[in-house]
Every structure is written in C-alpha cells, then in structure tokens.
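# What follows is a predicted structure for the sequence shown.
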Amino acid sequence: MEERTASSSPSGGGRTGRNLPAAIAVGAGLGALALGSLYTIKELFLLVIVGAVGVGVLELTKAFATRDIKVPAAPVLAGLVAMQAAAYWAGAVWLLATFAVFALVLLIWRMFSDGTDGYVRDASASVFTLFYPVMLAAFVPLLLRAGDGDHRVVIFLAVTVASDIGGYVAGVLFGRHQMTAISPKKTWEGFAGSLVACMAVGAWLVTWLLGGEIWQGALIGALAALLATVGDLIESMIKRDLGIKDLGSILPGHGGLMDRLDSLVTTLVPIWVLMTLFF
C-alpha cells in the first residue's frame, strides 16, 4: 500500500486521497474473517487464502490482457489449490514439485492455444503469475502446519499490516522526501514509520505468542518492513509497465485484492525462514 505524503492533494478522500472510513471498515472485516477462521478450523483459513489469492490472480490476468498478454486463469487457479494443499499436507518439497509441474503445464498449455506468436511473452507472464502471488502465498500453509501455526500466521499478518499502517501514518504526517520515482507517494519518512511499527509489533507478538526473544521479534519486524516495501514497489512496477492505475476495485478504500496481497506475499518466505530457524 502506498502511503500519501503530507502534501498530497485531496481526491474524494480528504487530505489523503482515500476513503479512509471505508478502508478501515474493509480492513477490520478482513481481519475478523482471517482471525475467525484461523482460530477455529485451520482448513477454513486456507479456503480464505485460496479465495483471496484466486481473485488476485484474476485481477492480474485481466491486467495483462490490457496489453494483449494471455495468461490462462484455469491452470493457474488449479495450481493455486494444488500448491496450498501440497504445502499444508506434505510440506515444502512437495510445494516445490507442484510448482514445477504446473509451470510445465502452463508452457504446454500455451503451446497448443495461440500459436507461436507471443509464446515467450505469454508463457513468461503465466509462470510469473504462478510464482507471484500463487507460489509465494503457499508459504502460508507452511507456517500454519506447525503446532503453533495459528500464532505464526497472526504474527506474519500483524507485522505486514503494521508496515502499511505505520508507513501510511508517518507518510501523511511527516512525508517530505521521496523514496523512489517508481512510487512517487512513498517517502523515507513513511518507510521509517513502517520500520518502527513493524519492529514494535514483531517484538511484542513474538514474545507473547511464541515465547521468543525481543530481538527475534524485532528482526522479523524489520525484515517485514523492508520486504513489504519491496512488494509495494513490485506492484507499482507492474502497474506502470501495463499503464494502469489499479489492478482492481473490489475493496472500497483499498483497490483490488492484489493491492492487499502485494506486501503480504513478498514477506512470507523470509518470515517463514526466520520462524523455522528461531522456533
């Protein structure tokens, strides 16, 4: 999520250019859905993940189509379900194997669908979509399969959300120095707010929920802040390359599902690695 600088002009959402009440209501609803399913039946939470990432895949395929890049949604969505199941019930090795199988399926699918013209372009975009966000999102069930997996997922979600909130608030209040031309609204002050918020939330939740050390939680939070920012920039690059403003509009005040998933999927793998090493 891009934070707004203090000099942003109003555009339907006041000073920040967003419908903030709608954004807060949607965020609270998504949080309640995630926690409610996570702490009741873990498999229900996986269905939530499949649904959210599935919508994100459809948003990406539609966006690619604006530049006549053909990504077949059906095999990508099948790969999504298969990788979530493989990761949760069989582990990381089977996740990697399932990704490789469906990447090959996509290469073959394109070979017999639209001729030779644009094969490399379409096949590359298809495998890219299978990796981002589909395979990256499959690290959620890898987190979840641990005995304390529900707590691990909560920490992952919390530090990533803290990155968005901390960056947004600091960017609005103090943002003056642009971080990069890729995302003009992203500032160094916003990144600092994201870093502080992530480290504080990480330190708190890791010690409370997992009985870990403060420094472990702070490190997880710092890494989340860095990679959540990278995730935002990756999506900004995609949108700039495709010449579109948003990948979707399903969530009032937020945009599309990919506008929520961008920072989540890029933080997943490193957080899974650190939690596996630490706990």
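Right, received. Where do you want to start? Numbering: from 1, shown residues only.

# only C-alpha atoms for contact and neighbour calcs from this point on.
OK.

# From what I see, Ala158 and Val201 are in contact.
Yes - with contact defined as CA atoms under 8 Å, Ala158 reaches Val201; the gap is 7.1 Å.

# who's more crowded, those two?
Using other CA atoms under 10 Å as the criterion, Ala158 and Val201 rank with Val201 on top: 21 against 18.

# Check which helices and strands the helix ranked longest in the chain sits against.
Using DSSP state H to define each element, the chain has its longest helix at helix 214-242. Judged by 3 or more CA pairs under 8 Å, 6 or more residues apart in numbering; DSSP states H and E, the packing partners of helix 214-242 are helix 149-174, helix 188-209, helix 258-278.

# Apply 10 Å and report the result again.
Helices and strands touching helix 214-242, by 3 or more CA pairs under 10 Å, 6 or more residues apart in numbering; DSSP states H and E, are helix 42-65, helix 149-174, helix 188-209, helix 258-278.

# try this one side by side with the last:
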Amino acid sequence: MSEPEHHHRTVRMPKPKNSAGRDLKAAVGVGVGLGLLVIVGILLSPWGWYLVVAGAVAVATWEVCGRLKEAGYHLPMPIMIIGGQAMVWCSWPFETSGILASYVATVLVLMFFRIFYNGPEKEARNYLRDTSVGIFVLTWIPLFGSFAAMLSLMENNDVPGTFFILTFMLCVVGSDVGGYAAGVFFGAHPMAPAVSPKKSWEGFAGSILLGSLTGAITVHFLLHHHWWLGVILGICLVVCATLGDLVESQFKRDLGIKDMSNLLPGHGGLMDRLDGMLPSAMVTWLILSVVSSSYAG
C-alpha cells in the first residue's frame, strides 16, 4: 500500500505579491557599504558623524541641483553647496542658532545673487520660480540634515551621543525593513497611486509596526527612558519618512525622472536613499531632545 497522500505535502512560503523592482544583489552590496560607512561615522562621533552627514548633504544637493539644471532651472551650485555645509557645521558649536543664522544668510545670498544670474544688464527671468525652488532645496536637504548631525551632540549622564545616533538609525532600518517586507508580500492598496504607485498602506502598516517596536526597544535599553516614548518616536519617524518619500516621488514626477542619479547601483542616487531620512531626522531630534533633557534613571 502506498503512503497517504498528505505525507508528501510540503509547506510553501507565501509568494510575494509585488517585485522588489531593482537589482537586489547590487542594492544589497551598496546598502552594506553605506551601512559600514555609517557605522564608522557613529563610532568616531561627533566629528566622524558630522563628516558623514556633511558629505551626504553635499552629494544630495549636487544631485538635486544637477537634475533641476537639466530641467531648465537656474540655481547657483556653489551657493547651494557652501551654504548647506555652513548650516551643518555651524550646528556643532552653535546648535539651532547656528543652523538658523546660516540658513537665513544662504537664503539672502541666493535671493540677491539670482537677480544678477544673467548679468546686471539682463532681465532676471523666472526669478520667483528659481528662488523658491532654491529655498525648497535648502530646507529639504541641509536644513533637515543639520538636525541629523546634531544627534551626535546629545548626551546625558551615562548615555553617550553615539546611542542617540544609533537609536535613530535602528528606527530608520526598522521602518525600511518593515515597510519593504509588508509591501512586497502583502501590498495591495496603494497609498497615493498618482504620486508613488508602489507605496501601499500595507507597507506603511509594516513600517509603523516594526518602527515603533524598534523605537520602544532602543529608547528603553539604549537611552534608559520610557518605552512608550520610543513608540511615539517610531510612529512619528515613520510618518515623516513616508511623507519624505512621497515628496521626492512628486519632485521626480514633476521633472520626469526615475532616479536622482545613477551614483549608487541598485539604489539610484544618494538622495533616493535620504528622502525619508532627512525629515525623520528633524522629528527624531525633537523627540530625543526630550529624552536628553529629562533623564529617567
């Protein structure tokens, strides 16, 4: 007699509903390389972390301004990059006052310089359009990035600044992994199909779940603070990261491009990796400032 048929059945893993959409091997390799760079920056913080953030801000600004130039916008690249670096580095000794002063000074230079972009005898065409886009880019990249840099300056009692950076980065990883896994396996309901067709509500739920869980664990065990504050951190970080993704998607849609550049194989441009991290860094700094100023031993 033959064995019962059910003995030959095998357990099957659920098939992904959606493809990853990119060269996964190249993406993983580049991701590991970027991860190692970030780890070195964290270990050598604050100056190592500042170098990583400042470098990322400079490259992202170069990518975005380059794409805008291809689309016919006129932005002075030196002013955009130098002003952005001023914001990041002035946040070290002067913190938020340094960021604000550098931001205002860069915007003023941009506003005045753009009038004479074509020379003093020629009319400044598209002045409002180009100046507005320039201020948007300065806010989007170096201003938000400066708050990521300042995470390394936080410390309280026996909690070093490296733990605050680590909390931020682990929450970002948790959000990305949760969103990616849930989106690939369960994504069925698009969040904003007109802006980013591949972003689903299921992916967003996965990001919220793993992001808040990571926040609770890191804030409790690394920062020795209340776990529920970590849940709030995770949720706020995921919301800002998701909105940041949508902002970049709309930006690229307006310009008619897929990636900011081809700098990172499997990822596109560096800005394609930073789009969600930049706004989430700002809200992370705000929430972790509460942790830093009210230590719960």
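Alright, I've got the coordinates. Only a predicted model underlies this, so the values are computations on that prediction, with no experimental measurement involved.

# And the TM-score between them?
Remark: TM-score between the superposed chains equals 0.92 [TM-score structural alignment, normalised by the length of structure 1]; 269 aligned residues with a CA RMSD of 1.5 Å.

# Save the helices and strands packed on helix 214-242 of structure 1 as TSV, and put in distance to Ser236 of structure 1 too.
Below are those laid out as TSV (distance: least, CA to CA, whole Å):
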stretch	distance to Ser236 of structure 1
helix 42-65	13
helix 149-174	15
helix 188-209	16
helix 258-278	10
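
# Which among those is found nearest to Leu95 of structure 1?
Closest to Leu95 of structure 1 of those is helix 258-278 (CA to CA; 12.8 Å).

# Give me the range in structure 2 that that closest one lines up against.
Aligned by TM-score structural alignment, helix 258-278 of structure 1 corresponds to residues 271-291 of structure 2.

# Contacts for stretch 282-294 of structure 2 next, please.
By CA atoms under 10 Å, 6 or more residues apart in numbering, the residues outside stretch 282-294 of structure 2 that reach it are 143-151, 154-157, 159, 161, 164-165, 167-168, 171, 219, 223-226, 229-230, 232-234, 236-237, 239-241, 277-278, 280.

# buried ones in that stretch?
Residues of stretch 282-294 of structure 2 classed as buried: Met282, Val283, Thr284, Trp285, Ile287, Leu288, Val291, Ser292 (neighbour count, 16 or more other CA atoms under 10 Å).

# got JSON lines for the residues you listed, with distance to Gly55 of structure 2 too?
What follows is the buried residues of stretch 282-294 of structure 2, written out as JSON lines (distance: CA to CA, whole Å):
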{"residue": "Met282", "distance to Gly55 of structure 2": "18"}
{"residue": "Val283", "distance to Gly55 of structure 2": "21"}
{"residue": "Thr284", "distance to Gly55 of structure 2": "20"}
{"residue": "Trp285", "distance to Gly55 of structure 2": "20"}
{"residue": "Ile287", "distance to Gly55 of structure 2": "25"}
{"residue": "Leu288", "distance to Gly55 of structure 2": "24"}
{"residue": "Val291", "distance to Gly55 of structure 2": "28"}
{"residue": "Ser292", "distance to Gly55 of structure 2": "26"}
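
# quick check, nearest of those residues to Ala105 of structure 2?
Proximity of the buried residues of stretch 282-294 of structure 2 to Ala105 of structure 2 was ranked by CA to CA; the top entry is Met282 with 20.5 Å.

# Tell me the spacing between that closest one and Leu128 of structure 2.
With distances taken as CA to CA, to the nearest Å, Met282 of structure 2 is found 27 Å from Leu128 of structure 2.

# Read off where stretch 17-28 of structure 1 ends up in structure 2.
Residues 21-32 of structure 2 are matched to stretch 17-28 of structure 1 when aligned by TM-score structural alignment.

# next one: that stretch to chain centre, how far?
18 Å (CA atoms, centre = their mean, to the nearest Å).

# and if you look at stretch 147-155 of structure 2?
Centre-to-centre, stretch 147-155 of structure 2 and its host chain are 15 Å apart (CA atoms, centre = their mean).

# what sits against Thr242 of structure 2?
Contact partners of Thr242 of structure 2, counting by CA under 10 Å, 6+ apart, are Ser175, Asp176, Gly179, Lys199, Phe204, Ser207, Cys236, Asp275, Gly276, Met277, Pro279, Ser280.

# What residue in structure 1 is paired with Thr218 of structure 2?
Thr218 of structure 2 maps onto Leu205 in structure 1, by TM-score structural alignment.

# could you list every residue that touches Ile141 of structure 2?
Counted by CA under 10 Å, 6+ apart, Ile141 of structure 2 has contacts Ala56, Val57, Ala58, Ala60, Thr61, Val64, Gly84, Met271, Leu274, Asp275, Leu278, Pro279.

# Repeat that for Ala228 of structure 1.
By CA under 10 Å, 6+ apart, the neighbours of Ala228 of structure 1 are 1, 159-161, 163-164, 191, 194, 222, 234, 261-268.

# before we move on, what about His254 of structure 1?
By CA under 10 Å, 6+ apart, the neighbours of His254 of structure 1 are Met1, Arg18, Asn19, Leu20, Ala22, Ala23, Ile24, Val26, Gly27, Asp246, Gly248, Arg260.

# Which of those has the largest number of neighbours?
Counting neighbours by other CA under 10 Å, the top entry in these is Met1, with 25 neighbours.

# show me what contacts the equivalent of Leu195 of structure 1 over in structure 2?
Matched to structure 2 by TM-score structural alignment, Leu195 of structure 1 sits across from Ile208. Counting by CA under 10 Å, 6+ apart, Ile208 of structure 2 makes contact with 174-176, 178-179, 202, 214, 231, 234-239.

# cutoff 8 Å now
Residues counted as contacts of Ile208 of structure 2 (CA atoms under 8 Å, 6 or more residues apart in numbering) are Ser175, Gly178, Gly179, Gly234, Ile235, Val238.

# go on, Asn118 of structure 2?
Ala124.

# Then Glu189 of structure 1?
Per CA under 8 Å, 6+ apart, neighbours of Glu189 of structure 1: Gly167, Ala170, Gly171, Phe174, Gly175, Arg176, His177.

# Also Glu63 of structure 2?
Glu63 of structure 2 touches Met260, Ser261, Gly269, Leu270, Met271, counting by CA under 8 Å, 6+ apart.

# Counterpart of it over in structure 1?
Under the alignment by TM-score structural alignment, Glu63 of structure 2 pairs with Glu59 in structure 1.

# So its match versus Gly29 of structure 1, what's the distance?
Counting by CA to CA - Glu59 of structure 1 and Gly29 of structure 1 are separated by 21 Å.

# Of the contacts of Glu63 of structure 2, grab the buried ones for ChimeraX.
A single ChimeraX command selects the buried members of those (16+ other CA under 10 Å):
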select :260,261,269,270,271
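
# Which elements pack onto the lengthiest helix in structure 2?
For structure 2, the helix with the greatest residue count under DSSP H is helix 77-115. If contacts are counted by 3+ CA pairs under 8 Å, 6+ apart, helix 77-115 of structure 2 sits against helix 47-70, helix 127-138, helix 144-150.
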